[in-house]
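**Student:** Quick one, fold the following:
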Amino acid sequence: MVADAEVDPVSKSPRPPAKSRGGTDTRIMRAALEILRVHGPHRVTVEAVAALSGVAKTTIYRRYANREEILDAALDSQSVTPCVPDGLCVYDRMKWTLEQVRRALASDMGLGSVGAALTDEDPDFTESFREIINARSDVVAGVLRAAVDAGAVRSDLDIDTAVSMLVGSYLGAYLRHGEVSESWADGVVHAMCPELEPEAPER
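**Tutor:** Below is the predicted model of the structure:
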């Protein structure tokens, strides 16, 4: 076929320099994540990624066999569990961990992913999405446990329920207002754990 004659076989194509290949991979992943966060997993296709990234489909197929591999790679890129920075007080540690949840829901995975998980349109994706959210939620739970151990929070606190309320408050704010303010994490910690807030320095 004529179309086949126009495509150079992979074996005859010169291997791009490492820097070029890395840039291409980054463009592919950025495009896949952008589609995922806005539209959900069902819209992550080779054609859509090629159109948004500007990378030719033939180049994408050299790296990924199909859309499932692209989607798996996009999810894997978000699966790293964040580490809480040293030197933060308990209140600031809570705020920092909530910001990681905020990033996952708002920019890393996006509300398109949230919608897909809520409708369970793709069970495999839903499972992967929950693993990512739970990994970041576990960091929040760890901070709360440390606060309980330190006596900063009451000892009978139900950690799992508290984490669900903290994470759910983001979705609640978005559903009510259509956006979430930059002060969301601070407001949530102040409302739920006011005893953690540092005292104002004396003048």
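**Student:** alpha carbons only for contacts and neighbour counts from here, please
**Tutor:** Will do.
**Student:** Can you report how many residues lie near the nearest residue to Ala32 once chain neighbours are set aside?
**Tutor:** Nearest non-adjacent residue to Ala32, counting by Cα to Cα, 6 or more residues apart in numbering: Val49, 5.7 Å away. The tally of other residues near Val49 (other Cα atoms under 10 Å) stands at 26.
**Student:** Could you do Cys193 as well?
**Tutor:** Residues within reach of Cys193, counting by other Cα under 10 Å, total 17.
**Student:** could you list every residue that touches it?
**Tutor:** Cys193 makes contact with Val153, according to Cα atoms under 8 Å, 6 or more residues apart in numbering.
**Student:** hmm, try it at 10 Å
**Tutor:** With contacts defined as Cα atoms under 10 Å, 6 or more residues apart in numbering, the neighbours of Cys193 are 91, 94, 144, 152-154, 162, 187.
**Student:** Whichever of those residues end up buried, select them in ChimeraX.
**Tutor:** Burial among the contacts of Cys193 is assessed by 16 or more other Cα atoms under 10 Å; the matching ChimeraX selection reads:
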select :91,94,144,152,153,162
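**Student:** Which two among the contacts of Cys193 are spaced furthest apart?
**Tutor:** By the measure Cα to Cα, Arg154 and Gly187 form the most distant pair in those, at 19.7 Å.
**Student:** just to revisit the earlier point, mind putting the contacts of Cys193 in CSV, secondary structure and distance to Glu69 included?
**Tutor:** Formatted as CSV, those follow (DSSP: H, G, I helix; E, B strand; the rest coil; distance: Cα to Cα, whole Å):
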residue, secondary structure, distance to Glu69
Tyr91, helix, 40
Met94, helix, 35
Leu144, helix, 36
Ala152, coil, 45
Val153, coil, 44
Arg154, coil, 46
Ala162, helix, 35
Gly187, helix, 39
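**Student:** quick revisit: I'd say the residue nearest to Ala32 and Ile60 touch.
**Tutor:** Yes: Val49 is in contact with Ile60 according to Cα atoms under 10 Å; the separation is 8.6 Å.
**Student:** Show me whatever sits in contact with both of these two.
**Tutor:** 28, 67, 70.
**Student:** I have a second one here; can you model it like the first so I can compare?
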Amino acid sequence: MTAQRRRAPGRPRNTEADRAVLSAALDLIAEAGVEGVSIDQAAKRAGVARTTVYRRYATRDDLAVAALVANEAAVLVSFQVPDQPSLADLVTTWSAGLSAPRSRVLLRRMMSVPREHPKLWAAFRAASAGSRDLSVHDLVIRARDEGQLAADADVEMVQAMLTGAVAVHLTNYPDDVSAEEVAEYFWRVLRTLGFRVATTGRL
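**Tutor:** Below you'll find the model as predicted:
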């Protein structure tokens, strides 16, 4: 078979288009929630053809899940969170995320997803493997095992209360709060939950 008759492999995915589509979907989620996401709107916002999006994501939910998973992965990479984060890593990551207005809006939008879009939420959890929750769960266990938390601490309840503290901050604090103020908030939360940390926030 001649070179001319050989079929070339399919075109490689355009990573720039990938990023543009996922960024557009996140913007739409931030502006109007999952309900505001559509293939057409994402294509228009990203400046690509509808077929470009459909080749990647068959449905609105597929696109929304991919955008949320990519966003979570980007957060973990950008803050260089190690595989086994410390309490300081947790506070640093949450402080950076909760002091960024766009991140706060996205997180507030996501708070309604489990109730209003349970199938989409389940797909997101499966795709992300609950990476952030698992990290917090493992962190609490390590803190207990290393003596930073009482040996009889209820790990699941401590994790639930930390998650609740995030929700409280999102709904009760202004969006222009600084990272330093967020960090102090979480060190206070950790001390209140019984973590043995100094008043300066250091372990």
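**Student:** tell me the secondary structure for the residue nearest to Ala32 of structure 1?
**Tutor:** Recorded secondary structure, Val49 of structure 1: helix (DSSP: H, G, I helix; E, B strand; the rest coil).
**Student:** now swap in Val180 of structure 1 and tell me
**Tutor:** Once three-state DSSP is applied, Val180 of structure 1 turns out coil.
**Student:** That one against Leu171, yeah?
**Tutor:** Yes: using Cα under 10 Å, Val180 of structure 1 is in contact with Leu171, at 8.7 Å.
**Student:** Now for the spatially most central residue of structure 2: which residues touch it?
**Tutor:** Centroid-nearest residue in structure 2, with Cα atoms, centre = their mean: Glu72, separated by 3.3 Å. Residues near Glu72 of structure 2 by Cα under 10 Å, 6+ apart: 66, 78, 128, 131-132.
**Student:** Of these, which pair is most distant in space?
**Tutor:** Ala66 and Ser78 (17.9 Å).
**Student:** what about those two, which has more around it?
**Tutor:** Between Ala66 of structure 2 and Ser78, counted using other Cα under 10 Å, Ala66 has the larger neighbour count: 22 against 10.
**Student:** Secondary structure element for the equivalent of the more buried one over in structure 1, which one?
**Tutor:** In structure 1, the residue matched to Ala66 of structure 2 (TM-score structural alignment) is Ala73. Assigned by DSSP states H and E, Ala73 of structure 1 belongs to helix 67-76.
**Student:** quick revisit: hey, what's in contact with both of Val180 and Leu171 of structure 1?
**Tutor:** Common neighbours of Val180 of structure 1 and Leu171 are listed as 102, 106 (criterion: Cα under 10 Å, 6+ apart).
**Student:** For Asp83 of structure 2, which three-state class applies?
**Tutor:** Following three-state DSSP, we place Asp83 of structure 2 in the coil state.
**Student:** need the contact list for it.
**Tutor:** Residues near Asp83 of structure 2 by Cα under 10 Å, 6+ apart: 76, 135.
**Student:** Try it again at 6 Å.
**Tutor:** By Cα atoms under 6 Å, 6 or more residues apart in numbering, no residues touch Asp83 of structure 2.
**Student:** measure Leu52 of structure 1 to Arg30 of structure 1 for me?
**Tutor:** 9 Å (Cα to Cα, to the nearest Å).
**Student:** same thing with Ala135 of structure 1?
**Tutor:** 22 Å.
**Student:** counterpart of Ala150 of structure 2 in structure 1?
**Tutor:** Per TM-score structural alignment, Ala150 of structure 2 is aligned with Arg154.
**Student:** how many neighbours does Val168 of structure 2 have?
**Tutor:** Neighbours of Val168 of structure 2 under the rule other Cα under 10 Å: 11.
**Student:** what does it align to in structure 1?
**Tutor:** Residue mapping for Val168 of structure 2 onto structure 1 gives Gly172, with TM-score structural alignment as the criterion.
**Student:** Would you state the strands of structure 1 in chain order?
**Tutor:** Remark: strands of structure 1 are absent; assignment by DSSP state E.
**Student:** Where do the helices of it begin and end?
**Tutor:** Here structure 1 has its helices, by DSSP state H, at 2-6, 18-39, 46-53, 57-63, 67-76, 90-103, 110-119, 123-149, 159-177, 184-192.
**Student:** Structure 2: matching residues for the fourth one?
**Tutor:** Helix 57-63 of structure 1 lines up with residues 50-56 of structure 2 when matched by TM-score structural alignment.
**Student:** once aligned to structure 1, how far is the matching stretch on average?
**Tutor:** Compared with structure 1 after fitting, stretch 50-56 of structure 2 deviates on average by 2.7 Å (mean Cα distance after the TM-score superposition for structure 1).
**Student:** what does that stretch contact?
**Tutor:** Ala43.
**Student:** ok, 10 Å please
**Tutor:** With Cα under 10 Å, 6+ apart as the test, stretch 50-56 of structure 2 has contacts from 13-14, 17-18, 21-22, 39-44, 46, 57, 59-60, 62-63, 66.
**Student:** Filter these down to the buried ones.
**Tutor:** Taking 16+ other Cα under 10 Å as the criterion, what is buried in the contacts of stretch 50-56 of structure 2 is 17-18, 21-22, 39-43, 46, 57, 60, 63, 66.
**Student:** Can you lay out the residues you listed as JSON lines showing distance to Thr200 of structure 2?
**Tutor:** Output for these, formatted as JSON lines (distance: Cα to Cα, whole Å):
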{"residue": "Ala17", "distance to Thr200 of structure 2": "45"}
{"residue": "Asp18", "distance to Thr200 of structure 2": "43"}
{"residue": "Val21", "distance to Thr200 of structure 2": "42"}
{"residue": "Leu22", "distance to Thr200 of structure 2": "39"}
{"residue": "Ile39", "distance to Thr200 of structure 2": "48"}
{"residue": "Asp40", "distance to Thr200 of structure 2": "50"}
{"residue": "Gln41", "distance to Thr200 of structure 2": "47"}
{"residue": "Ala42", "distance to Thr200 of structure 2": "45"}
{"residue": "Ala43", "distance to Thr200 of structure 2": "48"}
{"residue": "Ala46", "distance to Thr200 of structure 2": "45"}
{"residue": "Tyr57", "distance to Thr200 of structure 2": "47"}
{"residue": "Arg60", "distance to Thr200 of structure 2": "46"}
{"residue": "Leu63", "distance to Thr200 of structure 2": "43"}
{"residue": "Ala66", "distance to Thr200 of structure 2": "39"}
